[in-house]
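>>> fold the following, please.
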Amino acid sequence: MAVSDTLLAKIRGGEQITTAEKLNLIVQLSIPSMLAQVTTVLMFYIDASMVGSLGANPSAAIGLVEPVTWLFASLSSACSMGFSVQVAHFIGANDFEKARAVMRHGYIFGLAISFALMILAAAVAFPLPGWLKGGTDIQHDASLYFLIFSFAIPFVLLEQLSASMLKVSGDVRRPSFIAVLMCVLDVTFNFFFIFPTRTIEVFGIQIEVFGLNLGVKGAALGTASSFAVGALPLIYFAIFRSKILAWKLDKERFVWMWSYIRNAVKIGAPMAVQQMLMNGAQVVSTMIVAPLGNISIAAHSFAITAESLCYMPGYGIGEAATTLVGQSMGAQRRELCYSFSHMTVFIGMGVMALMGVVMYAFAPEMIGRLSPVEEIRELGTAILRIEAFAEPFFAASIVIYCVFVGAGNTIRPSIINLGSMWLVRLTLAAILAPTYGLRGVWFAMAIELTFRGILFLISLFRGSWMKNLQKE
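From the prediction side, this is the model:
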């Protein structure tokens, strides 16, 4: 049995856990997720550089609809979390049979939701770039990219649902490995799908490489194909190989329980509404950036990709926080909830503060890898350096949000996120963009992330999110 499995069993068994064991558990659950998150971003970084080599217009076409692709992926994630949080609580209470029952409901209900999202996304694919005020020179490519992505939504949900189920059960290694594999496949598919047949030189040898020359469409097909391939082994691991969640462990016949659906909606609905409005805010932000021109659109998109290298470790630590707080809540361990929440938050802030320093120092190289266009490089470097100062507080908002999700409290963090985004970031961006251009938009973003992080820290320290737990 792995050390992490032993320590998680201590949580469920009511045993005392030392500070060193807590730190060990956080590290063991965080590291695989952090590596997977960083590898994912690195691969998207390479993905973006592949498209960037085609010029500013293809990059702008993808950047224009990218926030809306995040919206649909986030809605799938909200659906997944509605079930996985319940699974974490049942596992913490040592009720593995109910955990598996919730998991079955998640697959059935989740697939139904994913097909509805797929139909909706396909229906809006062609008018969408016009709604976002993209130029006519990029609208066609943007529509095709989004249309191809829409058909991958069921696979996106299956991948997210299976991965989240495994993670809350304590198995972070398999989903992390598959995340890395998906990224490698994405780059491989793009290598053949985006570019034409060409001759490349490897160790002084000329090799002819086949290519479909699909450009932006090839990037979309590569991403969709990687999700489809990655979802299948995750489903297999979750349903057949998990020590806790494998369906073969069930002794009783499956019975449909609407209470699990209602609980999932109670947990997931605030997250879904938040994601809709947060990504809606990203869309509005794109609409603020779009009139600044294709150079600004491309620099904005590339800088977001580059910045992801800094905040993905925060999400990795946040995933560990969700698992640890979720199982501690299920086990009714108030002291552990408090301890794990504070330790994960401060570790996340420290890691992302360091990453902020790295981002500031290497901003020219990070953007330079993504585009050969000098104007994009110069603008992207400037806005990344603005954002670097906000990274520690961005970490606080990421990890504390995950803590609250693990506790099943999704309303308050959703309100904080929405209020901060709509009232602070977008207001400031709309005011600053006409005068300061894209730099003004990112200055508004840095101020808002700092403000949001402070609000989350205040909410964490007040401790009311643990009100359903009795003092030990």
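>>> please count neighbours and contacts with C-alpha atoms only from this point.
OK.
>>> and the strands in the stretch 101-250 of the chain?
196-202, 205-212 (DSSP state E, counting those that start in this stretch).
>>> got the contact list for the longest one?
By C-alpha atoms under 8 Å, 6 or more residues apart in numbering, the residues outside strand 205-212 that reach it are 191, 192, 193, 194, 195, 196, 197, 198, 199, 200, 201, 218.
>>> tell me which residues of it come out buried.
Neighbour-count burial for strand 205-212, counted by 16 or more other C-alpha atoms under 10 Å, picks out residue 211.
>>> quick one: contacts of stretch 246-257?
Outside stretch 246-257, the residues that reach it (C-alpha under 8 Å, 6+ apart) are 97, 100, 101, 105, 238, 239, 240.
>>> re earlier: ChimeraX command for the buried members of the contacts of strand 205-212?
A single ChimeraX command is used to select the members of these judged buried by 16+ other C-alpha under 10 Å:
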select :191,192,193,194,195,218
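>>> if I look at residue 126, how far off is residue 120?
Using C-alpha to C-alpha, to the nearest Å, residue 126 is found at 12 Å from residue 120.
>>> more neighbours: these two, which one.
Taking neighbours as other C-alpha atoms under 10 Å, residue 126 and residue 120 compare with residue 126 leading, 19 against 13.
>>> which one is the more buried one nearest to, not counting chain neighbours?
Nearest residue to residue 126, sequence neighbours excluded (C-alpha to C-alpha, 6 or more residues apart in numbering): residue 143, at 4.9 Å.
>>> you'd agree that neighbour is up against residue 128?
Yes: between residue 143 and residue 128 there is a contact under C-alpha atoms under 8 Å: 7.0 Å.
>>> okay, the two: which has more neighbours?
Legend: neighbour count by other C-alpha under 10 Å for residue 143 and residue 128, higher for residue 143 (24 against 19).
>>> OK, contacts around the more buried one?
Residue 143 touches 125, 126, 127, 128, 129, counting by C-alpha under 8 Å, 6+ apart.
>>> in which helix or strand does the nearest residue to residue 337 once chain neighbours are set aside reside?
Excluding the flanking residues, the one nearest residue 337 by C-alpha to C-alpha, 6+ apart is residue 325, at 5.2 Å. For residue 325, the host element (DSSP states H and E) is helix 294-330.
>>> measure how the next helix or strand after that helix sits relative to helix 294-330, angle-wise.
Once the chain leaves helix 294-330, the next helix or strand it forms, by DSSP H and E, is helix 334-368. Counting by axes from the mean of the first three to the mean of the last three C-alpha atoms, to 10 degrees, helix 334-368 lies at 160 degrees to helix 294-330.
>>> please give me the structure for this one as well, since I'd like to look at both together:
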Amino acid sequence: MLPIIFSLAWPTMLEQLMQTAVQYMDTGMVGVLGTRATAAVGATSTVNWLIGSTISAISVGFLAYISQSMGAGKKQQAKKASAQAVITVLIVGILFTILTIGLSSKVPVWMQVDPSIQRLASSYFLILYSPMLFRTANIIFGTVLRAVGDTKTPMQVGVAFNVINIVLNYFLIYSTRTVSIGGKNVLIPGAGWGVQGAAAASAIAYTIGGIAITVKLWKHPDISPKGQSFKLDKAVLKPCLKVAVPNMFQRFATSLGYVAFASMINSLGETATAAHTIANTVESAFYIPGWGMQTAAATLAGNALGANDNKKLSGLARAIMPLEIGLMVVSGGLLFIFAPVLIRLFSSDDQIISLGSTVLRMVAVSEPFYGVPIVIEGMMQGVGKTVTPFVFNVVGMWGVRILGTFVCIHMLGMGLISAWGCMIGHNLLLFILFAGHYLSGKWNPMTSAHR
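Prediction:
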């Protein structure tokens, strides 16, 4: 089982690593422009999670349906679902384009962004979300490919997207300047667009990535929608939506919680916002093992259920759980040790370095606990059980993180450290709830008690 898990997980890990590396470089390149620029970019970043996670939730329905179809040997059924994914991308992509462009001026106000940077944050948001159709294609088509065990193609497209983003950043953020290379002065042209340049670079890269993943899906030997009907098919969409809708509500509710969380932090001022943004960016790299294992868990669990192979499904759980915990112990340890060094990559402000290092070391201790629910939720997505994770995540987000942060910041007058303490409490509650559900066996639809 381990070689199969790694063959599915490592491309996703590499893809996530590249995305995180670009986040690091984006934050660092914008950070050169000052705390104001960093705050403007980071102030609406949680809305990015809200939008991205809602679209990802829709794709989970296709993941469960296609992986189970492939496990049952019903390849034609999987291809029908691929065609339905194309229709979904068009509908969802156009809808989110209209929403994000229409609300771009209001989002920074809702996020309680400092009035001095609201216009800058709004401009960044508008440019970044203009190519929503292509971003939607990237998310949903990437999941469709992973559902048939092809994690390498989304990785390749993701790497290309990130390289393009970095190169364009370099030319669009900064003005024309002279750089010394090998002892020679070289004139490097630049647009000098600053924060808007970073947004434009990402928007162009998203567009290219969306086109590339669409072409890859169309030519794929196992899951190409070519030749399929592109009319809405209730027989395919109904089971997909049965899985996707609870997951969509879960991700929307939790991401809305992230927005509320960030909004309360933004109210603490530029320093807290910048420290929070940088710490979030740094921390994201240390979740990579978890997300890679979640992809493998979802695909293999769906395959096992489709093949009606309970032994394979149970074996997957026994193999992946200790592996995930071990990886997250290592990543948490590294985060704790190198927290100050990593914060200094993005800021030279002593206050930001001190505050960011403190919250990172706090959350590093909870990394192994957070890895467990990530993997269990992946297996539950694969077998089509998304209602229970919805309940667990909403209770944890709103009952612990948001309520706790509101009390700490608005009633007790505490700061960023207390907010991250509430976030850790949220992570620990998820560990308890998911671990208990896993040990009860209720996550597995093939156990005798649930046939």
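>>> what's the TM-score here?
Superposed pair, TM-score by TM-score structural alignment, normalised by the length of structure 2: 0.96. Supporting alignment: 448 aligned residues with a C-alpha RMSD of 1.7 Å.
>>> quick one: what's aligned to the residue nearest to residue 126 of structure 1 in structure 2?
In structure 2, the residue paired with residue 143 of structure 1 is residue 122, using TM-score structural alignment.
>>> what do you get for residue 170 of structure 1?
For residue 170 of structure 1, the residue aligned by TM-score structural alignment is residue 149.
>>> aligned partner of residue 258 of structure 1 in structure 2?
So residue 258 of structure 1 corresponds to residue 234, using TM-score structural alignment.
>>> which bit of structure 2 covers stretch 306-322 of structure 1?
The aligned range for stretch 306-322 of structure 1 is 282-298, by TM-score structural alignment.
>>> repeat that for stretch 88-107 of structure 1.
Using TM-score structural alignment, stretch 88-107 of structure 1 pairs with 67-86 in structure 2.
>>> what residues of the matching stretch count as buried?
In stretch 67-86 of structure 2, counting by 16+ other C-alpha under 10 Å, buried: 67-72, 75, 78-86.
>>> among those, which are in helices?
67-71, 75, 78-86 (DSSP state H).
>>> quick check, nearest of the residues you listed to residue 363 of structure 2?
residue 67 (33.9 Å; C-alpha to C-alpha).
>>> roughly how far does that closest one sit from residue 105 of structure 2?
40 Å.
>>> with residue 205 of structure 2 instead?
From residue 205 of structure 2 to residue 105 of structure 2 the distance is 23 Å (C-alpha to C-alpha).
>>> got a list of what residue 371 of structure 2 touches?
By C-alpha under 8 Å, 6+ apart, the neighbours of residue 371 of structure 2 are 287, 290, 324, 325, 328.
>>> try 7 Å
290, 324, 325, 328 (C-alpha atoms under 7 Å, 6 or more residues apart in numbering).
>>> which pair of the residues you listed spans the longest distance?
290 and 325 (8.8 Å).
>>> more neighbours, these two?
residue 290 (26 against 20).
>>> please name the nearest non-neighbouring residue to that one.
Leaving aside its chain neighbours, residue 290 of structure 2 sits nearest to residue 371 (5.5 Å; criterion: C-alpha to C-alpha, 6+ apart).
>>> can you check residue 56 of structure 2 too?
residue 139 (6.2 Å).
>>> surely the one you found is in contact with residue 54?
No: at 10.3 Å, residue 139 of structure 2 does not count as touching residue 54 under the criterion of C-alpha atoms under 7 Å.
>>> can you pull out the helices in the stretch 351-451 of structure 2?
367-382, 387-396, 403-406, 416-440 (DSSP state H, counting those that start in this stretch).
>>> and if you look at the stretch 1-150 of structure 1?
3-13, 19-52, 56-92, 96-124, 128-131, 136-150.
>>> have a look at how far, on average, the last one is from structure 2.
Compared with structure 2 after the fit, helix 136-150 of structure 1 shows a mean deviation of 1.1 Å (mean C-alpha distance after the TM-score superposition for structure 1).
>>> same check, this time on the third one
Superposing on structure 2 places helix 56-92 of structure 1 at an average distance of 1.2 Å from its equivalents, by mean C-alpha distance after the TM-score superposition for structure 1.
>>> residues near the aligned partner of residue 46 of structure 2 in structure 1, how many?
Counting by TM-score structural alignment, residue 46 of structure 2 corresponds to residue 67 in structure 1. By other C-alpha under 10 Å, 21 other residues sit near residue 67 of structure 1.
>>> residue 304 of structure 1 versus residue 67 of structure 1, what's the distance?
11 Å.
>>> next one: residue 73 of structure 1
The gap separating residue 73 of structure 1 from residue 304 of structure 1 is 17 Å, by C-alpha to C-alpha.
>>> more crowded one of the two?
Applying other C-alpha under 10 Å to residue 73 of structure 1 and residue 304 shows that residue 73 carries more neighbours, namely 22 against 17.
>>> so who does the more buried one touch?
Residues near residue 73 of structure 1 by C-alpha under 7 Å, 6+ apart: residue 156.
>>> for the alignment partner in structure 1 of residue 396 of structure 2, give me its contacts.
In structure 1, residue 396 of structure 2 lines up with residue 420, judged by TM-score structural alignment. When contacts are counted by C-alpha under 7 Å, 6+ apart, residue 420 of structure 1 touches 448, 452.
>>> could I get the helices of the stretch 351-451 of structure 2 as JSON lines with distance to residue 58 of structure 2?
Shown next, in JSON lines, are the helices of the stretch 351-451 of structure 2 (distance: least, C-alpha to C-alpha, whole Å):
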{"stretch": "helix 367-382", "distance to residue 58 of structure 2": "12"}
{"stretch": "helix 387-396", "distance to residue 58 of structure 2": "14"}
{"stretch": "helix 403-406", "distance to residue 58 of structure 2": "28"}
{"stretch": "helix 416-440", "distance to residue 58 of structure 2": "22"}
